[in-house]
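Colleague: structure of the sequence below:
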Amino acid sequence: MNLPENHFKRALREGRQQIGLWCSLPGSYAAEAVAGSGYDWLLFDTEHSPGDPLTVLAQLQAVAPYDVSAVVRPASNDTVLIKRFLDLGAQTLLIPYLQNADEARAAVAAMHYAPDGVRGVSGLTRATRFGRVAGYARKAAEELCLLVQVETGEALERLEEIASVEGVDGVFIGPADLAASLGHVGEPGHPEVVAAVEDAIRRIRIIGKPAGILTPDMAFAQRCIEIGTLFTAVAIDVGILARGTEAMARQFNVN
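Modeller: You can find the predicted model right below:
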């Protein structure tokens, strides 16, 4: 049995724009409902959602038949959490709140088996198709993709050193936490925050790494794409549900 190809990683390497949807609803039913909507990738979040490895497992299973890539965000840059999601079959991880190159190197190490890293070895996981992928341990790294999240003023000062760490496949800018870090909590659209995000995207592209972002602001999403983001999340499932149902209620004057 062959190792599944990571189409998201291939697309980034080829410079093809990938439009994504952020999934904070932990259910597999919701994940399957949006899997066929036409997005290139879905982000299954466990940092700011009730999600955990077991709910992510169900989501990965639900979307597997669809032409969409799954990206998983662990709750933190934790070696054990990273190992568990990789063993579940996640091939692309977005690691939140990295502050420096050492933390980026730790994330890289967690993605790889020894002697290149510290990922624990198990031959009977979903990632190995329960032992059916011949040579999985030797080939796994070819299809794994590590995205790191930069979202504070301190991290932006070290952006080049973080992005340049070997094994980092892309850098994601987090506008919400960045806004808080810059003194504008709850205001990701503040001019200072917008300027910092745009500058960061340009700097990441100069280094030659793919840049990513999440923004439900359609105009700003298009602006980020024009500047150079290659993986761009443009909506959040919870936001679509909450705002969409509110809009429908208003049409019928529901108080």
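
Colleague: contacts, neighbours, all on C-alpha from now
Modeller: Fine.

Colleague: contact partners for Ala58?
Modeller: Neighbouring residues of Ala58 by Cα atoms under 8 Å, 6 or more residues apart in numbering: 27-28.

Colleague: and the contacts of the helix or strand hosting Arg138?
Modeller: Element membership of Arg138, judged by DSSP states H and E, is helix 136-143. Contacts to helix 136-143, defined as Cα under 8 Å, 6+ apart, come from residues 3-6, 9, 91, 111-113, 121, 128.

Colleague: one more, for comparison:
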Amino acid sequence: MNLPANTFKAALRSGETQIGIWCSLPDPNVAELLAGCGYDWMMLDTEHSTAGPNEVISFLRTVAPYPVSPVVRPGWNSPVEIKKLLDAGAQTLLVPYIQSAQEARSAVAAVTYPPKGVRGVSGITRATRYGTVANYATRANEEICLLVQVETREALSQLKEIAQVPGVDGVFFGPADLAASFGYPGQPSHPEIKKAILDGIGVLGDLGVPAGILSLDQDFLREAGTAGALFIAVDVDSGLLRRSAVARRAEWS
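Modeller: Got it, this is the predicted structure:
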């Protein structure tokens, strides 16, 4: 069997804008519904949800028939967590809270087999299609896409160093955590935060490194896209559900 192609990674390398949706509700039915809504990618979040590897493998199976690229966020930059998600078949990971080039190198090592990395080797996993993908151990990294999340003032100060770590395929900005780090908790669209992120997107553009972002502020997302962001998450499943439910109830007030 052939190694599955990572269309999301290929699109980023080609400079194609990818519009995504955040999936935080740990239910494969929600993931399946969203998978058929026309987004280029969807985030399966295990950091700020109760989902774990068992749920992720269910999500990945559920969305596989749909033309959408699943991205998985582990709870931390942990080689143990990352190993489980990769063995489950995840090919694109967004690793949170990267503070330095050294932490980015640790994330790269976690997705890479020895001798260059520390990913544990298991030949019969969903990732290898249970041992049927020829030469998986030597070819896996061709299709693994590693995104790292910059979400603090300290990380922004080291953005160039983080982005230039070999093996990092993209850098994602987290406005909510950046706002808290800058002293504006709960204000992800504060002008200082927006400027810092837009400046950061420009820095990444100069380096040729894809930039990504999630925000519920659609005007800000359009600014980010104009600035050069390539992978843009435009909403969150739980937020969409609540806003729609509140709006429909208001119609009957």
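
Colleague: for Ala30 of structure 1, the count of nearby residues, please.
Modeller: 15 (other Cα atoms under 10 Å).

Colleague: so it: helix, strand or coil?
Modeller: helix (DSSP: H, G, I helix; E, B strand; the rest coil).

Colleague: do a quick rundown of the helices in structure 2.
Modeller: Remark: helices assigned in structure 2 by DSSP state H are 7-13, 28-35, 53-63, 79-87, 101-110, 136-139, 153-157, 159-163, 175-181, 191-207, 218-227, 237-251.

Colleague: adding distance to Leu147 of structure 2, write those helices out as JSON lines.
Modeller: What follows is the helices of structure 2, written out as JSON lines (distance: least, Cα to Cα, whole Å):
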{"stretch": "helix 7-13", "distance to Leu147 of structure 2": "10"}
{"stretch": "helix 28-35", "distance to Leu147 of structure 2": "21"}
{"stretch": "helix 53-63", "distance to Leu147 of structure 2": "18"}
{"stretch": "helix 79-87", "distance to Leu147 of structure 2": "12"}
{"stretch": "helix 101-110", "distance to Leu147 of structure 2": "9"}
{"stretch": "helix 136-139", "distance to Leu147 of structure 2": "19"}
{"stretch": "helix 153-157", "distance to Leu147 of structure 2": "14"}
{"stretch": "helix 159-163", "distance to Leu147 of structure 2": "10"}
{"stretch": "helix 175-181", "distance to Leu147 of structure 2": "16"}
{"stretch": "helix 191-207", "distance to Leu147 of structure 2": "13"}
{"stretch": "helix 218-227", "distance to Leu147 of structure 2": "17"}
{"stretch": "helix 237-251", "distance to Leu147 of structure 2": "21"}
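
Colleague: so which of these gets nearest Arg73 of structure 2?
Modeller: Each of those has some distance to Arg73 of structure 2 by Cα to Cα; the shortest is helix 79-87, at 9.1 Å.

Colleague: how about the closest one: buried residues?
Modeller: 79, 81-87 (16 or more other Cα atoms under 10 Å).

Colleague: buried residues, the helix holding Arg138 of structure 1. List them.
Modeller: Buried residues in helix 136-143 of structure 1, counted by 16+ other Cα under 10 Å: 136, 140, 143.

Colleague: from Asp169 of structure 1, how far out is the last one?
Modeller: Pointing back at Glu143 of structure 1 there. Distance, Glu143 of structure 1 to Asp169 of structure 1, using Cα to Cα, to the nearest Å: 11 Å.

Colleague: tally of neighbours for Phe252 of structure 1?
Modeller: 8.

Colleague: same check on Asp177 of structure 1?
Modeller: With other Cα under 10 Å as criterion, Asp177 of structure 1 counts 20.

Colleague: nearest residue to it other than its sequence neighbours?
Modeller: Glu151 (5.5 Å; Cα to Cα, 6 or more residues apart in numbering).

Colleague: surely that neighbour and Leu182 touch.
Modeller: No: using Cα atoms under 8 Å as the test, Glu151 of structure 1 is too far from Leu182 to be in contact (9.9 Å).

Colleague: quick revisit: Ser69 of structure 2 is nearest to which of the helices of structure 2?
Modeller: Ser69 of structure 2 sits nearest to helix 7-13 of all the helices of structure 2, at 6.0 Å, using Cα to Cα.
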